[in-house]
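Undergrad: Have a look; sequence and predicted model below, questions after that.
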Amino acid sequence: MHLAQRYRLVSPDRLRMLMERTGSGSAISSRELAARVGVSRGLINNLLNGITKTTRVEVAEGICQVIGVDLLILWAPTGRAVPADDTENKTTAVPA
């Protein structure tokens, strides 16, 4: 099974800062950003609060298009070097 590409938010603070002054010079609220991207306001708020760390490529591209920045300013493609899940991988020792 092939998993869809996901992008990991580089920094919630950077997203918040860029929302305060978009490419047009004006601010955008989480409600307006969500509406223009076509996602829930909860998703945007979860990204801003660090609860959600990754999203689909379409959402990452939409956010960047609305606020007027290049994709890699806010997002890192997941893969070998960037984990796709929202939790850190932890190994547990198994008794022999």
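TA: Received the coordinates, thanks.
Undergrad: going forward, measure contacts between C-alpha atoms and count neighbours the same way
TA: Noted.
Undergrad: how distant is the longest helix seen in the chain from the center of its chain?
TA: As far as residue count goes, and with DSSP state H defining each element, the longest helix of the chain is helix 57-67. In terms of Cα atoms, centre = their mean, to the nearest Å, the centre of helix 57-67 is found 9 Å from the chain centre.
Undergrad: ok, and here's another one to check against it:
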Amino acid sequence: MRSQQNPMVLVSPDLLVLLMKRTGDGCDISVRDLAEAAGCHPSKIGHLRKGLRETATEPEALAIARRLGVDLFVLWKPTGRANPAPFEPEHLMPVAV
């Protein structure tokens, strides 16, 4: 299992869905387009939207927030020693490419 450094935790799947319907530029964005902007697989965005996954790497979280036109901490909360990341089931962990 590959460990994530500085994973970010999604504040709310519903908020992600809402922000995808109306981004900072007033348009909606598809799962595929958001995944491309974040540099991740579309299934990761789908899992985040459905609440099946709660975390993303810091660069992915920042890219998602930027593309949606919001501040990073509107959509994500940081993890660390005082705020540990939730456990991600093995089948949702990233795989080395």
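TA: Yep, it's here. Predicted, not measured: the structure shown is a model, and the values here were computed from it.
Undergrad: so what number do they get for TM-score?
TA: Once the chains are laid over each other, their TM-score by TM-score structural alignment, normalised by the length of structure 1 reads 0.82; 86 aligned residues with a Cα RMSD of 1.7 Å.
Undergrad: picking that back up, read off where the longest helix of structure 1 ends up in structure 2.
TA: Correspondence between helix 57-67 of structure 1 and structure 2 is established over residues 58-68, with TM-score structural alignment as the criterion.
Undergrad: what about the strands in structure 2?
TA: Ranges of strands within structure 2 are 8-10, 55-56, 76-78, based on DSSP state E.
Undergrad: ok, average deviation of the last one from structure 1?
TA: In this case it means strand 76-78 of structure 2. Its match in structure 1 and strand 76-78 of structure 2 itself, once the structures are fitted together, sit a mean 0.4 Å apart by mean Cα distance after the TM-score superposition for structure 1.
Undergrad: Skipping adjacent residues, who's closest to residue 26 of structure 1 in space?
TA: residue 20 (7.0 Å; Cα to Cα, 6 or more residues apart in numbering).
Undergrad: one step back: now render the strands of structure 2 as a markdown table, adding mean neighbour count.
TA: As requested, the strands of structure 2 are exported to a markdown table (neighbours: other Cα atoms under 10 Å):
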| stretch | mean neighbour count |
| --- | --- |
| strand 8-10 | 24 |
| strand 55-56 | 26 |
| strand 76-78 | 20 |
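Undergrad: Can you tell me what sits against the longest helix of structure 1?
TA: Under the contact criterion Cα atoms under 8 Å, 6 or more residues apart in numbering, helix 57-67 of structure 1 has outside partners 5-7, 18-19, 22-24, 28, 33, 36-37, 39, 70-71, 74-75.
Undergrad: What residues sit buried inside stretch 60-70 of structure 2?
TA: In terms of neighbour count (16 or more other Cα atoms under 10 Å), stretch 60-70 of structure 2 has its buried residues at 60-69.
Undergrad: ok so, going back, are any of the contacts of helix 57-67 of structure 1 buried, and which?
TA: Burial by neighbour count, 16+ other Cα under 10 Å: within those this picks out 6-7, 18-19, 22, 28, 33, 37, 71, 74-75.
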